[in-house]
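J.: Sequence isn't available, so here's the structure alone:
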């Protein structure tokens, strides 16, 4: 029986995107994870604030955590406002956590968040990727390919 293909995640409102991750890593597999947030963090994300540019995920004690993600304090928050760079728990099934942990330990892969978004039900989600790091030569090759594709598009437009 053929395995069903992954459907793309239902991204209604994208809040933060890690564009550098696709340049620095080979993306092997993607997972959608829920994220445990406090009230002011959700409000801050709904206003479109937040950054995952330097963040990563790790597995500790059978749980997955998002480390170094910046969700700035809510402007109208009071004394119950949240800490901007606190570790946030990612909500995944045990089987998914075991798969991620095995890949990280055995294959030397990294857990990289690609984006934070709200789905159609209004829940905050994190698109998490299992990735392998690129070396400098691979990055140069990626730049060369990107430039060539841009040049191809230019040539095709001129010849119409």
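T.: Now that the structure is in, tell me what you want to look at. Note that the structure is predicted; figures quoted are calculated from it, not measured. Numbers count the residues shown, from 1 in each chain.
J.: For the rest of this, base every contact and every neighbour count on C-alpha atoms.
T.: Will do.
J.: Give me the residues contacting stretch 21-39.
T.: Under the criterion CA atoms under 8 Å, 6 or more residues apart in numbering, residues 9, 82, 88-92, 112, 114, 123-134, 139, 142 lie in contact with stretch 21-39.
J.: give the contact list for residue 58.
T.: Residues near residue 58 by CA under 8 Å, 6+ apart: 64, 65, 66, 67, 111.
J.: For the one helix or strand residue 138 maps to, list every residue counted as buried.
T.: Secondary structure assigned from DSSP states H and E places residue 138 in helix 136-158. Buried residues in helix 136-158, defined by neighbour count with 16 or more other CA atoms under 10 Å: residue 142.
J.: Which parts of this structure are strands?
T.: Secondary structure of the chain by DSSP state E: the strands cover 13-17, 25-35, 56-60, 63-67, 88-91, 110-118, 124-133.
J.: can you tell me how far the residue nearest to residue 9 when sequence neighbours are not counted sits from residue 53?
T.: Spatial nearest neighbour of residue 9, chain neighbours left out: residue 32 (7.3 Å); criterion: CA to CA, 6 or more residues apart in numbering. Residue 32 sits 18 Å away from residue 53 when distances are taken as CA to CA, to the nearest Å.
J.: Likewise for residue 94?
T.: Applying CA to CA, the value for residue 94 to residue 53 is 27 Å.
J.: Pasting the second one now:
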């Protein structure tokens, strides 16, 4: 008998989610990465604000950087506040960074952030995916499939 699979990552508090990513991309591999944040950024994220809707990640000089993510200024941060759209370093193992670098360079894939959350230890983490872009006809197929699944559920609920 097979062992039950553990959950993908332990998420206790989801701060920001990029729902559009699953619609626009084929998700291949998902990684969990830490984020290098300043104190006011952590406080701002804990209050539930933050957006990764238009953000992406790229590999430069053996490091992964999160670009264009928005963490609004902390209300009580005064002069120690952070810049809301600054580039943030992602913390990954070297082997994972090398895999991402190869996939982005050779296979034309993109690094897309899926969600920002706090894990059970209270650390800010980001779920990062290696993804391939969908064409317009692929998106239409996804919509048709989603609508058909919804209709199937209705039919099964009515009959049984």
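T.: Sure, I can see it. Since the model is a prediction, treat every value here as computed from it, not as a measurement.
J.: Give me the TM-score for these two chains.
T.: The TM-score (TM-score structural alignment, normalised by the length of the first structure) is 0.95; 156 aligned residues with a CA RMSD of 1.0 Å.
J.: Tell me which of the strands of the first structure lies nearest to residue 49 of the first structure.
T.: Taking CA to CA as the measure, the strands of the first structure were each checked against residue 49 of the first structure, and strand 13-17 came out nearest at 6.8 Å.
J.: out of residue 94 and residue 53 of the first structure, which sits in the more crowded spot?
T.: residue 53 (19 against 12; other CA atoms under 10 Å).
J.: which ones are touching the residue nearest to that one when sequence neighbours are not counted?
T.: The shortest distance from residue 53 of the first structure to any non-neighbouring residue, by CA to CA, 6+ apart, is to residue 18 (5.1 Å). Residues in contact with residue 18 of the first structure (CA under 8 Å, 6+ apart) are 51, 52, 53, 113, 114, 115.
J.: repeat for residue 91 of the first structure
T.: Residues counted as contacts of residue 91 of the first structure (CA under 8 Å, 6+ apart) are 33, 34, 35, 36, 64.
J.: In CSV, list those residues along with distance to residue 27 of the first structure.
T.: Formatted as CSV, the contacts of residue 91 of the first structure follow (distance: CA to CA, whole Å):
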residue, distance to residue 27 of the first structure
33, 16
34, 20
35, 21
36, 24
64, 19
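J.: just the buried members of these?
T.: The neighbour-count test (16+ other CA under 10 Å) applied to the contacts of residue 91 of the first structure identifies 33, 34, 35, 36, 64 as buried.
J.: how many neighbours does the closest residue to the last one other than its chain neighbours have?
T.: Of all residues beyond its chain neighbours, the one nearest residue 64 of the first structure is residue 90 (5.3 Å), with distances taken as CA to CA, 6+ apart. For residue 90 of the first structure, the neighbour count with other CA under 10 Å is 23.
J.: ok, now which ones touch the residue nearest the centre of the second structure?
T.: For the second structure, residue 114 is the residue whose C-alpha lies nearest the centre (CA atoms, centre = their mean; 2.0 Å). Residue 114 of the second structure is in contact with 17, 18, 19, 21, 52, 126, 127, 128, 129, counting by CA under 8 Å, 6+ apart.
J.: Distance to residue 148 of the second structure for these - can I get that in JSON lines?
T.: Below are these laid out as JSON lines (distance: CA to CA, whole Å):
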{"residue": "17", "distance to residue 148 of the second structure": "25"}
{"residue": "18", "distance to residue 148 of the second structure": "24"}
{"residue": "19", "distance to residue 148 of the second structure": "20"}
{"residue": "21", "distance to residue 148 of the second structure": "21"}
{"residue": "52", "distance to residue 148 of the second structure": "30"}
{"residue": "126", "distance to residue 148 of the second structure": "32"}
{"residue": "127", "distance to residue 148 of the second structure": "29"}
{"residue": "128", "distance to residue 148 of the second structure": "29"}
{"residue": "129", "distance to residue 148 of the second structure": "27"}
